[in-house]
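**Q** No letters, just coordinates:
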């Protein structure tokens, strides 16, 4: 037999000693491992002092006792883990704390019980404070849904409508008109009743006409007499005045409106103080007793310097209800006396309607309907009693007269000085006492720009997101990602785990059914 290996001989394995393989081939050139002693630093010195004072021992014993305190079942997640996190299954809360972007939650991972409780209290306080501030912000937006602020853009006064200028006299009774009535004697009311004179006729006869007293009228840069544009007007307190620019939209650059007014001694003899009142109001507003005015005595010259304030509203107000915004849009409510809504006109119409319901008529020279009867002398006492009751109550009934959302407000300053050097040969003759009854008034803008005020919502959806995000980010560091994480770990992940368990159980049951079926089929064959 030959020594050659056969075809069926086993394969030879050559074992390699791994430790011998790693052993250096030249051990004489190897250097021994260097060992360094740990230096004594400040931490080691402090640790020795604390250990000497038994502070660390007291701390460890107190922490152990604190960990043994019983916690409610719903606060079981605050108790520290007894293992290193590898043997014990992690809860969903611990997994969320490891991956959460909210400040403070990652402290729960690997922390002790007292540390978890401390951080949990801090997180609860932060959440509570953020909720309180968010609720305060919402309550402020509900209490004050709108806010008015100064716009950064100034509007030229040439684009602001010029106000209406109304001239009224101190003396509201025209004695010459009453003297023309032959039946006006001592017993006035008896004669009035006998003659069947109306309340309207008495007002027209006793009123002093103002427009004929205006001798010179100039408007803006045009040296054209504007006497034809003057029109008489009855104020809401039943005074006959003369107005310029009423129910007109006029624009002025800088010269404005100027007029010269002259009155005779017979017109002023029943008044202790001779002079006129200059009322400044919007062109579509009916003047009343509360309209801003300037008293100009006779024989004086007045310069009235206007400062307009343009009040407009933002388009964001269209989303608010009438109760929240507290004002009417220009085309939201119609009035009988004017095409443009105004709060003063609305209150005047409401007063006329209430008097109509109470007395069966409306007072003359007030906003009236087409078929409303006008009160006569017999109903005057009823109107007086109604006004007295209204003043006593302090409010008007059934009046939804809110201010307009868009309007112009005019403030003015005046400079009044006496006219000196007037002679009989001048435009206006003087009285025997050396006093002139001439009044010169000039009304103009004091600046080329007007301040613009904007009415806007206090808080819209964009500002609310900014406020909510700023508050929650300041206290907790929350963001949209944090919200998605919370939704994922509280809803999506538990649902997926539940479905996975159900699927595993279903597969196990299916496998058991298949196994039982095969066992039954193979049983009789064996």
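**A** Now that the structure is in, tell me what you want to look at. What you see is a predicted model, and the numbers here were worked out from it, not measured in a lab. Numbering: from 1, shown residues only.

**Q** switch to C-alpha atoms for all contacts and neighbour counts from now on
**A** OK.

**Q** Next, the contact list for the closest residue to residue 353 other than its chain neighbours, please.
**A** Setting aside the residues directly before and after it, residue 353 is nearest to residue 362 in space (CA to CA, 6 or more residues apart in numbering), at 7.4 Å. Residue 362 sits next to 352, 353, 355, 356, 368, 372, 373, 374, 375 when contact means CA atoms under 8 Å, 6 or more residues apart in numbering.

**Q** any idea where the helices of the stretch 151-300 of the chain begin and end?
**A** 175-179, 188-195, 199-206, 265-268 (DSSP state H, counting those that start in this stretch).

**Q** do the same with the stretch 1-150 of the chain
**A** Ranges of helices in the stretch 1-150 of the chain, per DSSP H, counting those that start in this stretch, are 18-22, 42-52, 55-67, 92-99, 113-143.

**Q** before we move on, back to that, is it possible to export the contacts of residue 362 to TSV including distance to residue 488?
**A** Below are those laid out as TSV (distance: CA to CA, whole Å):
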residue	distance to residue 488
352	65
353	63
355	67
356	68
368	68
372	71
373	74
374	75
375	76
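
**Q** need the contact list for the closest residue to residue 214 other than its chain neighbours.
**A** Distances taken as CA to CA, 6+ apart place residue 261 nearest to residue 214, at 4.3 Å, with adjacent residues excluded. Taking CA under 8 Å, 6+ apart, we find residue 261 in contact with 213, 214, 215, 216, 438, 439, 440.

**Q** And for residue 488?
**A** Neighbours of residue 488 in contact, by CA under 8 Å, 6+ apart: none.

**Q** residues touching residue 127, list them.
**A** Contacts of residue 127 (CA under 8 Å, 6+ apart): 472, 475, 476.

**Q** Among those residues, which are located in helices?
**A** 472, 475 (DSSP state H).

**Q** ok, back up a step: for residue 351, see how far away the residue nearest to residue 214 is.
**A** Separation of residue 261 from residue 351 (CA to CA, to the nearest Å) stands at 34 Å.

**Q** do residue 201 as well
**A** Applying CA to CA to residue 201 and residue 351 gives a distance of 22 Å.

**Q** Name the residue in the two with the higher neighbour count.
**A** Shown here are residue 201 and residue 351; by other CA atoms under 10 Å, residue 351 has more neighbours (23 against 12).

**Q** Got another one to weigh against that:
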């Protein structure tokens, strides 16, 4: 028998075996008969017409496109808005949070019997040549705590002894705070309040952290302000009070709601000391409620306690916490900072207001080459004088402009923005106030008190207490966690094409384990197409 040449063998095999393409079609047909994905079986079945295959291909492609579009929409929602703020499941008693820090600022910045700002103002504008350098310097310093539109012609910077000038002319501690009660018990006001320097000059604050705990070591302090020496005891804004703490702790915690657990103040000023050119027509006190971890910004948010009025302040706390599940999210996604996640140069504790003060300080130093007297600073930083008031206002406008610009333009460099997101655990205090005439002279007459001991005195009484025993907190939670996103994707895939995790295993099986089994069975003939898979029992397909 004549032996066949290689060319003849190849020609013979070509007539016997179907080739790789037909074997691949048979392989796909076997997969389509066994897969759980909807409609794919109609693409691989034998004796299906081309029109039927084209129809089912378009159906599968359309369903797959719709499914992908909805999955992309779900993914964008997961990435762009992963956080939802909802109410907590249970209410929180007020004794779990600190009583608000309360800052009181008298509108009287200069006692006229000590320093007549009105007279000095007219002397400076009409006959400045009659004033000595010391008098001009004193006027420039004192004008900083008065209406900043009154005097803007002074020096660009002032000497660092401005605090001594403020203290010399301002009402003293005992002039302002006459009687203090905490939890309906008489207390010495100096045990509860400490002087603090604000943009309103010298004020008096209750329940605020000591400056050693509030500021970093880089901050230079001038004057004995906000230094009461009481340290916090196992308390933080993020975790609250420790379980081992009792009633007597710091920051002082609330005990109950209502006037029975209030802070009451009896304050006074003397009418001969009022200077209407310095602060305008409204006299009395500015009061601010704020967190113990924040420096007061009295000129930004306050309510008034006029002279000879009794003011009742009902406090409603507003607290927002954040679940630990959001710690892994990007800050720009959850829009808040956890404790120690963003470090400030001047403050040990991050809050949104502390961040804004530091940002404003940096911008003011950048534009004016000095900072306002109430801003935190390092030693050697110049203090802005009356001649820099316009520049300070420009710095404030610049900070707001940068924030709005970055907010409107997402492609803007974020380094230009302060990025003062709120704290992930924040606590604010809202106030509902009411007032009535405080006819204290009639009470004095009833007790037969000699009025000559109080010449020209005007009194104001204020009560602070929580309105409710409990309050509802808010909490940031995941709107879409990974499991929620996976479930949503699985539901869409199952709805449109019947795709599941087992479908992935089927595909992996046919492209890996099944192929390896065939290679082991047929060797290189499997790839060359020299094996007729249609004749194999494992690849027999039933027609319709």
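**A** Perfect, thanks for sending it. All values derive from a computational prediction rather than experimental measurement.

**Q** TM value for the aligned chains?
**A** The TM-score (TM-score structural alignment, normalised by the length of the first structure) is 0.68; 414 aligned residues with a CA RMSD of 3.7 Å.

**Q** if I line the two up, what does the residue nearest to residue 353 of the first structure land on in the second structure?
**A** By TM-score structural alignment, residue 362 of the first structure lines up with residue 371 in the second structure.

**Q** Just the closest of the contacts of residue 362 of the first structure to residue 114 of the first structure, please.
**A** residue 353 (74.7 Å; CA to CA).

**Q** Quick check: the aligned residue for the closest one in the second structure?
**A** So, by TM-score structural alignment, residue 353 of the first structure is matched to residue 362.

**Q** what helix or strand does its match sit in?
**A** Applying DSSP states H and E as the criterion places residue 362 of the second structure in helix 352-368.

**Q** Whichever helix or strand comes after that helix vs the first structure - mean distance after superposition?
**A** Downstream of helix 352-368 of the second structure, the next assigned helix or strand under DSSP H and E is strand 383-384. The superposed strand 383-384 of the second structure is, by mean CA distance after the TM-score superposition for the first structure, a mean 4.0 Å from where its aligned residues fall in the first structure.

**Q** after strand 383-384 of the second structure, next one along is what?
**A** That would be, after strand 383-384 of the second structure and using DSSP H and E, helix 389-408.

**Q** how far off helix 352-368 does that following helix point, in degrees?
**A** Using axes from the mean of the first three to the mean of the last three CA atoms, to 10 degrees, one finds that helix 389-408 of the second structure and helix 352-368 are set 120 degrees apart in direction.

**Q** And helix 389-408 of the second structure, what does it pack against?
**A** Using 3 or more CA pairs under 8 Å, 6 or more residues apart in numbering; DSSP states H and E, the elements in contact with helix 389-408 of the second structure are helix 352-368.

**Q** ok, average deviation of the helix it packs on from the first structure?
**A** Helix 352-368 of the second structure sits 3.0 Å off on average (mean CA distance after the TM-score superposition for the first structure).

**Q** for that helix, which positions count as buried?
**A** Across helix 352-368 of the second structure, burial judged by 16 or more other CA atoms under 10 Å covers 352-365, 368.

**Q** What is the nearest of those residues to residue 36 of the second structure?
**A** residue 352 (54.0 Å).

**Q** I'd assumed residue 420 was in contact with the closest one.
**A** Yes: with contact defined as CA atoms under 8 Å, residue 352 of the second structure counts as touching residue 420 (5.5 Å).

**Q** rewinding a little: let's have the helices of the stretch 1-150 of the first structure in a markdown table, adding distance to residue 418 of the first structure.
**A** A markdown table is the format used below for the helices of the stretch 1-150 of the first structure (distance: least, CA to CA, whole Å):
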| stretch | distance to residue 418 of the first structure |
| --- | --- |
| helix 18-22 | 120 |
| helix 42-52 | 91 |
| helix 55-67 | 92 |
| helix 92-99 | 85 |
| helix 113-143 | 51 |
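
**Q** ok so, going back, residue 472 of the second structure: which of the buried residues of helix 352-368 of the second structure is nearest?
**A** residue 352 (21.7 Å).

**Q** now the closest one: how far from residue 45 of the second structure?
**A** Counting by CA to CA, the gap from residue 352 of the second structure to residue 45 of the second structure is 65 Å.

**Q** cool, residue 206 of the second structure as well?
**A** Taken as CA to CA, the span from residue 206 of the second structure to residue 45 of the second structure is 83 Å.

**Q** Which one of those two is surrounded by more residues?
**A** residue 206 (25 against 22).

**Q** The more buried one matches what in the first structure?
**A** Checking TM-score structural alignment: residue 206 of the second structure goes with residue 244.

**Q** Please give me every residue in contact with the counterpart of residue 181 of the second structure in the first structure.
**A** Counting by TM-score structural alignment, residue 181 of the second structure corresponds to residue 218 in the first structure. Counting by CA under 8 Å, 6+ apart, residue 218 of the first structure makes contact with 224, 225, 226, 257, 258, 259.

**Q** Alright, that wraps it up for me.
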